[in-house]
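Enquirer: test case, fold it:
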Amino acid sequence: MKIQFKFLILMLLPLIFWSQNSERNLNSENWSFKKISDSNWLPAKVPGTVHTDLYNNKIIPNPFFGNNEKELQWIENETWEYQTSFKISKEELKNQNTILQYEGLDTYAEVFLNNEKILDANNMFRTWKVDVKNNLKVGKNNLKIVFKSAVEIGKAKAQKLPYTLTEKERIFSRKAQYHFGWDWGPRFVTSGIYRPIKLLFWNNAKIENVKYEQEELNEVIAKLNFNVTIDCQLAGNYDLKINGVQKAFELKKGINSIDFPYEIKNPKLWWTNGLGKANLYPLEISLSKSKVQLSLKKLNIGLRTIELVQEKDSIGKSFYFKLNGKPVFMKGANYISPDSFLPNASTSTYKDIVQNAVDANMNMLRVWGGGVYAEDTFYDECDKNGILVWQDFMFACAMYPGDEEFLDNVKNEVIDNVTRLQNHPSIALWCGNNENDEGWKNWGWQKQFNYSKQDSIQIWNDYEKLFHQLIPQTLDSLLSKKENRYWPSSPSIGWGKKESLTQGDSHYWGVWWGKESFEIYKQKVGRFMSEYGFQGMPNLETLEKVIRKEDLNFTSEAFKNHQKHPTGFETINEYMARDFPIPKSLEKYNYVSQILQAYGMKTAIEAHRLAKPYCMGSLYWQLNDCWPVTSWSTLDYYENWKASHYQVKESFAPTLLMVTESTNGFSIISSNDNLEVQKGTLNAKLIDFSGKELWTSSKECELNSEINTNCMDILFTELPKFAKEKTVLQLEFICKNKKTVAYHYFVKPKELQLEKPTIEMKIVGETLIELKTNTLVKNLYLQSNDSFFKENYFDLLPGIPKIIKTDKPSENIKMVSLFDMLNE
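Expert: The predicted structure follows:
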C-alpha cells in the first residue's frame, strides 16, 4: 500500500505543478547600463532612471544641488541601454504560458530577449505584456532594453506637422509632462525602468481582471455583481470563489467573462475623512480546478454611492459631489508626482502624503494631469483614509496630436489605467485634462503660433476626438453608468470669463498671475474651486540641503534655480509689501513668505466655505513638491509642513468660525461640514493685546450641516471704542466638550501694534510643552531639531496657556514671531 501511494503521488506531481501559477520579479537581477556609444557597462538599479543610475555611479553630481540641472541636460538627448541575465529552470519552462510584464518603461523602449526583439514600447503609462514562452531557454537568458531619447523623437514628430503645436516636443510623447520642466519643477527628461519587471508563469487558466458593480445598496443588504475575466487554455469545469462563496463554471478556451453575484448583509458604508469611517471589505477572488488554486486576486472594496450633481439654477449650474446621498463640501489639494525621479519615492512617501492630507482635514485630492497615474499604494491609502480622488488623465496645458497612432496609444493607456484603478472606492471623477480647453480659448495660442483658420479647425477637431470622443467612449466600454463620472477638462471655463464662476469647476488665478489682492478671493468664488494658490518658501533647512550656504541669497544662480517661476520672488515681494513688512535677512524673509502664503490660503478657503452651498469644493494648488523649491506647495519636498499647511488644517476643520465685516459692524458665520447639526455655545470676546477684555457676548447656536449659520451680528455701535491695531476678536464655539477657536484682526498684519512678548515655556509631558505670554504673540513659529509640532505658526493670547504636542521629546526650542519681523 505504501509503495502504491508513493507511486500515485509521483504520478500527480506534474499535474499539480502544471496547475500552479507563479511569478518572478526581475528587479533583483544584476542590471547594468551604459550610453549606447560607450563600451563600459555600469551597475544599474531597477526600478530606477538613467539620471539616478548616473548619480549612483558618480558620473554626475546630485541633479537637485545648486545649478547642476543646467549642466545635465545632455542626458535627455542620448540613447541608453540596460541589460541583465537571468536563469530559467526546466521546471519553469514546462509552464504552459510565460509572460514578461513591464509595468513602467520610460518611454521609447526596444526590448530584446536572447537577441530577438520582442517589444517596441512607446508609452510610459502603459503595462506591456509579451508572451515569451518560445523565446526562453533553460539556463541563462539575456534581456536588453534600449531607451531612445523622448526629446529627439518628439522633435522629429513635430517636424512632420504643417503647424507648430504648443509645448513643442513634449506633447508627442506619452510621458510625464512635468519631466520637461514646469514653473515649480526642473527639466529632467528621464528614461529607464521606473516600475517592476515580472515573469508570470501560468497554466490552464488565470484571472485577468475583476471588476464589480453595486446593484443594490441599503442598510440591510449590498447586492454586488463581480465580473471576472478569465483567460483559459484548458477548457473544462472550474470553481470560482469569493470569500468562501463558491460557484462552478464551465470555461471555454480563450477569454471568458463570468458574472458572479455576491451579497453583503448589514453593509457598512465607506465615508470620507471627517464624515465617518472609511469601511473596507477585504475580498479574495480565487480560481481553482480539482481543488487546486490556480489564480488569486485580492480587493479591498468600499460600499458607497458617488454622484456628480450638475443642475441648472437661477445663477448658472451646480457642480458638487454627493456621497451616499449626502452633499459633501470637498476640501483638499492638487497632488503632483512626488519626485522628479519617480523610483526615489518609496511606499512610505505615498503613505505620508496621504496621511498629511488626512491630518489637514482634507477629503479629496486631485491627481494632476501633468504627472503620472500614481502608484497603487497612493490609492490604497486614499481608500483606507477616506480621501476621494479626482483623477486626471495625463494631459496638461497644451494641445495634442490627433493621428490614429497617437489616439490608439492613448486608448490602450486609458484601458490599462482604468482597469488598474476602477475598483478603488476613492475614485470620484475621471477628468480628461488639465487646462487644455482653457489654454486654447484664453491663452492666445492661435495668435502666438500664427495658425491659419484651417490649422485651428484641425487642432480643435483633434482635441474633440481625444477628449470628447475617444476617452469618454473608452470609459463607457469599461465602467458601469454608476461609476462613469467623466469631466472633459479642468477647468471647464477660464478664470477670466464670468461663466467660470457660475458653472463647472474653476481655476482662479487672478490672485498670483493677475496680481489681484487676496481680498478678491471673497468676490471671485465659483461653484467648485479646483485650483488657486500662492507661493511660499520652504524652510531654509530644506534649501540648505541643495544650496551652499554662501549661495543662499537672491542673486546666486543656485538660489534662482530653485524658484522656477520667472517672476516668482517679484510677485511674492509685491504681495508682501501690501500686508507685511519685507525683512532684510533671508531667514526672516523666509518666515514672512510662509506667513504670507498662509494668509492668502486662509482668505481663499474661508471665502469658499462662506459661499456654501453655492460653492461646494476647494482644492488648492498644490499639496507637494517634486524637488526642493520655492513653490505653491504647502508640503515641501521632504514633507515638512509650511505655515500654509498648518493654516489649511485649521481652515479645513469640520467646524469653522469666520467673520465678515461691513461698515456697520461684523457677522460671525460658522460652516459645519459634519453630517449632523452641531448644538453649542458661541463665546465672543474683544481683547486688547495685553489681555484686557473690552467686550464679551455669548449665544446658544445650532450649526446647520447643509448651509452656513449666521451665529451673531454685532454692530460697531454696540462696542466700546477700541484701537483696531491693538485689538483681537476671540471666538469660541463649544459643542460636546469640543472647542473650536478662531481669531479675527481688524487691520493688516503690518499695521498691528505688537509689543515684545515674554514667553514662558514649560515641559509638562514627554511630548507636551506649555506656553504662556504677557502680550499677544502673532504667528509664533517653534523649531527644534527634527521635532514636528502638531500646531505651529499659531497666535498666543495673554492669560491663556497653550499646550503643544510634539512627535518626540524636544530640546533647544527656538521661537520666532511676527513681532520680530515688524521690529527688525
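Enquirer: from here on, contacts and neighbour counts on C-alpha atoms
Expert: OK.
Enquirer: how many residues are close by residue 302?
Expert: As a burial measure, residue 302 scores 23 neighbours (other CA atoms under 10 Å).
Enquirer: now do the contacts for it.
Expert: 269-270, 278-281, 383, 424-425 (CA atoms under 8 Å, 6 or more residues apart in numbering).
Enquirer: could you redo the last one with a cut-off of 6 Å?
Expert: 270, 280, 425 (CA atoms under 6 Å, 6 or more residues apart in numbering).
Enquirer: from residue 430, how far off is the residue nearest to the second one when sequence neighbours are not counted?
Expert: Meaning residue 280. Excluding its sequence neighbours, the residue lying closest to residue 280 (CA to CA, 6 or more residues apart in numbering) is residue 302, at 4.8 Å. According to CA to CA, to the nearest Å, residue 302 stands 18 Å off from residue 430.
Enquirer: now swap in residue 501 and tell me
Expert: 21 Å.
Enquirer: and for residue 689?
Expert: Per CA to CA, residue 689 is found 50 Å from residue 430.
Enquirer: returning to what we had before: of residue 501 and residue 430, which one has the most company?
Expert: Shown here are residue 501 and residue 430; by other CA under 10 Å, residue 501 has more neighbours (26 against 23).
Enquirer: contact partners for the closest residue to the more buried one other than its chain neighbours?
Expert: Excluding its sequence neighbours, the residue lying closest to residue 501 (CA to CA, 6+ apart) is residue 526, at 3.8 Å. Contact analysis of residue 526 by CA under 6 Å, 6+ apart lists 501-502, 615.
Enquirer: if we use 7 Å, what do you get?
Expert: 500-502, 506, 615 (CA atoms under 7 Å, 6 or more residues apart in numbering).
Enquirer: alongside the first, I'd like the structure of this one:
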Amino acid sequence: MISQTLHTGWTLRATGGPVPTELAPRLLDADVPAQVPGTAHTDLLDAGLIPDPYLDLNETALAWMHLVDWRYQTTFTATAAADGEHLDLVFDGLDTVATVTLNGTVVGRTANQHRGYRFDVAGLVVEGENHLVVDLRSALAHAREVADEIVLRPRAYDHPFNMVRKMACSFGWDWGPDLQTAGIWKGVRLERWTLAHLQQVRPLVTVGPDGTGHVDVHVDLGRGVDDRHHGDVVLTAALAAGHGIGDHVATVTVTPGESTAVVHLEVPGAPLWWPVGYGEHPLFDLSLTLGTTDGETLQTYERRIGFRTVELDTTPDDVGTPFTISVNGQAVFVKGANWIPDDHLLTRITRDRLERRVDQALDANMNLLRVWGGGIYETEDFYDVCDERGVMVWQDFLLACAAYPEEEPVWSEMEAEARENVARLTPHASLVLWNGGNENLWGYLDWGWQQDLEGRTWGFRYYTELFPAIVAELDPTRPYCDGSPYSPGYSAEVDGGAPTFHPNDADHGTRHEWEVWNRVDYTTYRDQVPRFSSEFGFQGPPAWTTLTRSIPEAALTKESPEFLLHQKAADGNLKLDRGLEPHLPTPSAFDDWHWTTQLNQAHAVQYGIEHYRSYWPRTAGSIVWQLNDCWPVTSWAAVDGDERPKPLFYALRHAYADRLLTVQPREGVPTLVVVNDHAEAWEGEVTLRRVDVTGAAQGETEQVSVAVPARSVHEVPLSAALTTPGDATREVLVAELDDVREIHLFAEPKDLVLDPAAVDVEVRAVDGGLVVDVSAATLALDVSVLADRIVPDGVVDDMLVSLLPGESHTFVVSSGTGVSAERVAELGTPESVASVVRSVNSCARS
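Expert: A predicted model of the protein is given here:
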C-alpha cells in the first residue's frame, strides 16, 4: 500500500450561519489558513480572529460558532489510479456532520465524530491537481433536526447532545465549556492498493494455565473486485525478542476469495504485564505483514502488546454482588480517577501532555483511569502511555447522562463506532474493562425520564444487547459491564414493576456517590459501604495562577460574571460554602475563600477514600471524580486546566499510598485500620498516643503489635483512654507505624484551639527552584506551600503535611524558569510568606 498524507494547503471559510458582521469579510468572503488535524476554533485563534475562549467571558461571546457551517478545502497533486489499482480517501476523524467532495463529486456524508471513514475514489482522482472539499454543518442544527424526526430524548443538559454522535461534553457540562467544535480532527490520507489491504487487525492476547502466552491476530482484509484472478496473499505475524523471550513468527496464506484469517503465536513462559504496584509491565513489539507469495510487502501493521489475564468477579456473596477486578488471578483494589479529555480543543492534546498527566496519576499512587462516557475514545498515545506505565484503563462506551434513541440513524452509527473502537483498542494491555455508559441506567429510573419518554427507546438495548455482543465477538479477552453505576442482575423493570436491584445500590456492583456534593455533608460517605465506588467527588477552585490567568483581577469575587462562567455546577458556590461551614472557618476575603475551599475539597475526598479503602475486600475500588480539567474552571479535578496540581492532588497521594493508617468507626467505636496494599506483609509496633496542641502527653502511650498480610486490611481496637479526650478542641490521637502516621482529630478543624502563627518559615534558593523550611512550635495541620504564588510554573513536592510541636519539614519547589533573588528576598517578609504557606491554622485568620 502507498499512503499519501493530505495535511497541507488547507483553508477554512464560513459558508452560513450567524457570523458576526465585523468578521463577515474575513470568514464569509475570504479564506483563513487551516491546520489539519484541527478545528475552526483553533484556526480562528491562530489567525487572531477570535479571542481565547478559555478567558474572561469569551466562551459566551463565541456562542455564534454553534450554528455556523464551515468549508475546509485543499488542492493536492496525485496520479490517477492505474488499471486494477484501488484508491481510497481515508478520514480517521471528522467533527462531525460532513459532506466530502472530490473534484466536484460528493463521495460521502458523515455524522459521527467517533469513527473513521474510507471512500473509494479510484474513478475520481485525476492526474495532476485534485480539489478536495469538506463541508461541515452545524452539529447543533443537525441534532435538532434528528430530534424533530425521531423525538428528542431526556438528557442532563439543554442541548440535544444525545441526538448526534459527537463528544457529549462539546455541548457544555458542569465542568466544561460550551464550545461546539467543527473540523478535520484526525488524519486524512489517500491510500493506493491492489491485491488486498488490512481492513482491520485485532490481536487478542491470552495466557494459558501453564503460563503460555497466546496471540491470535485476527485479520479482516479488503479485497479487490477481481481478487479471484490474483494469487494468494501471505500474512506474517512476528513478535520481537525481549524481556527474556526470543523471536516468534507465524505465517498464514489467504487464498483468493477469502477475506478473514487468524495468525496464531505461542510464547511459552510469557512474562506477565502487571498493573503498577503489582509487578513489571513488559511490552512486546508485534508486527503483521501483508505480502505476496513472492515476497513483496503490501502493507504492515505494528503495535505493542502485553501478556495478562483480566477477570471481573460479580459472583453473589452474603453481602450482595461484588465488583472486583483481577489481573493475572490477583484481585486488585482499584485506586483511580475518572478521566475527561485533557483539552476541550482536542487537537491541541499531545503525547507529551498525556505523559505528564498520566505521570501525575502515578505520582498520586493511582493504578487506574476511567475514560468517561461523555468524552472521546482516546488516541493511541493515551493507551500507549498507560501500557508503558502499568496504569489500568476502564473504557466507557460514549453515552452519558441521557436517554439515547435506538432508531436509525443513531443505531447504525452506534454500532459502527463501537465495532471500530473495540477492534482498535484490543492490543492495549492497560485496557481492563468495557463499560456500557455513564449514569444512563440510573437516569432512566430516577431522573424523571420514563414520563418524558412515553414508552420510546432510551438506549437499554445498547447496554444489554449491542455492546456486550460486540465485545463478545471482537474482544472476548476483557469483561464488560452494562453501565456505571450498575448492579449486576439489574433489569429495567420486572413484570412492569421495580427493577431487581437499583442500579446505584451500594450492595451490588458499582455506585456513584453524589449526595455528598449535592445535598449532604462529606461525613456521610461513611453511611454507605459500596462494593465499588466508581464516581464521587467534591469541588474546589483551580490554582491561584490558573484562576488569575483566566479572569481579570477586578473579577476575583465569587459573584462576578467571569468567575461564575468558570463555575459550571448548579449552585456550585452555594454548595462550596455549605460544604465548608461544618468543618473550616468561614473566610471573608476571596483570597482566603479560595484556599479554604481548596483545602475542604482535599479533606472531603480523602475522607471518602480512606473510608472505602478501610473496607477492602468488601469495597474493591475507588475512582474519584476527577483527575483532570479541560480548561480553567472551578471543578472536582485534582489537576487544573493549566496542569497545576491542587491540594486535592496531594490528598489523593496520601490517601492512595500503599500503606495507610486511618481511624474509622466500627459499630460506633473508633478503630485504627491498617491498610496494606503492598506485595509484602506489614509488621511492627503501632505507637498510639494522645497529645495536646502543645505536644504534652495526655495519658499513657500504648503499643500494639501488628502483622498485616500483603494486600489486606487489619483492624486494631482502640482503648477508651486513647479515644476519650479531656478537651476535644485541644487534643489529637497520633498513630505511627514505621514512617506512616495518622493524626486523628476529636473535633472539626474550625473548632480546634490552634495557633495561627504556629510555624516559622525560612526560604532559600537552590538550583532549579527553592527550599522552604517550616518548623512548628505547636500543632500545625495541613501545612502547604502554594508554589504557583512564588513562581507561575512552580511545583511543590508535597502539601498537606501536619507537624507535631517541635517538628520541621522541608518543602522543595521546582521551577523550570527558576526563582529570582529578588523573589526569594521578598518571601522573607511575613506578609509574603503568609501568602504562599498555608495550613488549617492559617484559616483562623480568614
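Enquirer: any idea whether the residue nearest to residue 501 of the first structure is helix, strand or coil?
Expert: coil (DSSP: H, G, I helix; E, B strand; the rest coil).
Enquirer: and it, what's its match in the second structure?
Expert: Matched by TM-score structural alignment, residue 526 of the first structure corresponds to residue 530 in the second structure.
Enquirer: one more: residue 105 of the first structure?
Expert: Aligned against the second structure by TM-score structural alignment, residue 105 of the first structure finds its counterpart in residue 94.
Enquirer: next, the contact list for its match, please.
Expert: 113, 183-186.
Enquirer: and those residues, which is closest to residue 16 of the second structure?
Expert: residue 183 (15.2 Å; CA to CA).
Enquirer: okay, now the corresponding residue of the first structure for the closest one: neighbour count?
Expert: Aligned counterpart of residue 183 of the second structure in the first structure: residue 192 (TM-score structural alignment). By other CA under 10 Å, 30 other residues sit near residue 192 of the first structure.
Enquirer: would residue 594 of the second structure count as being in a helix?
Expert: Yes - according to three-state DSSP, residue 594 of the second structure belongs to a helix.
Enquirer: which one is it nearest to, not counting chain neighbours?
Expert: residue 541 (6.5 Å).
Enquirer: that neighbour maps to what in the first structure?
Expert: Residue 541 of the second structure maps onto residue 537 in the first structure, by TM-score structural alignment.
Enquirer: what's near enough to touch its match?
Expert: Applying CA under 7 Å, 6+ apart, the residues near residue 537 of the first structure are 590, 593-594, 630-631.
Enquirer: these into CSV, with extra columns for neighbour count and distance to residue 562 of the first structure?
Expert: Converted to CSV, these look like this (neighbours: other CA atoms under 10 Å; distance: CA to CA, whole Å):
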residue, neighbour count, distance to residue 562 of the first structure
590, 18, 14
593, 28, 15
594, 23, 16
630, 27, 6
631, 26, 9
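Enquirer: which of those residues lies closest to residue 770 of the first structure?
Expert: Using CA to CA, those come closest to residue 770 of the first structure at residue 594, 24.2 Å.
Enquirer: and that closest one, which of the three is it?
Expert: At residue 594 of the first structure the chain is in helix, as set by three-state DSSP.
Enquirer: so what's it closest to, chain neighbours aside?
Expert: residue 536 (4.9 Å).
Enquirer: now that neighbour: how far from residue 595 of the first structure?
Expert: Distance from residue 536 of the first structure to residue 595 of the first structure, by CA to CA: 8 Å.
Enquirer: over to residue 809 of the first structure?
Expert: 26 Å.
Enquirer: compare these two and say which is more crowded by neighbours.
Expert: The residue with more neighbours, out of residue 809 of the first structure and residue 595, is residue 595; 25 against 15, by other CA under 10 Å.
Enquirer: would you confirm that that one contacts residue 642?
Expert: No - the criterion here is CA atoms under 7 Å, and residue 595 of the first structure misses it with residue 642 at 8.8 Å.
Enquirer: what's the matching range in the second structure for stretch 294-305 of the first structure?
Expert: Aligned using TM-score structural alignment, stretch 294-305 of the first structure spans residues 298-309 in the second structure.
Enquirer: how about the matching stretch: buried residues?
Expert: For stretch 298-309 of the second structure, a neighbour-count test (16 or more other CA atoms under 10 Å) marks 298-300, 303-309 as buried.
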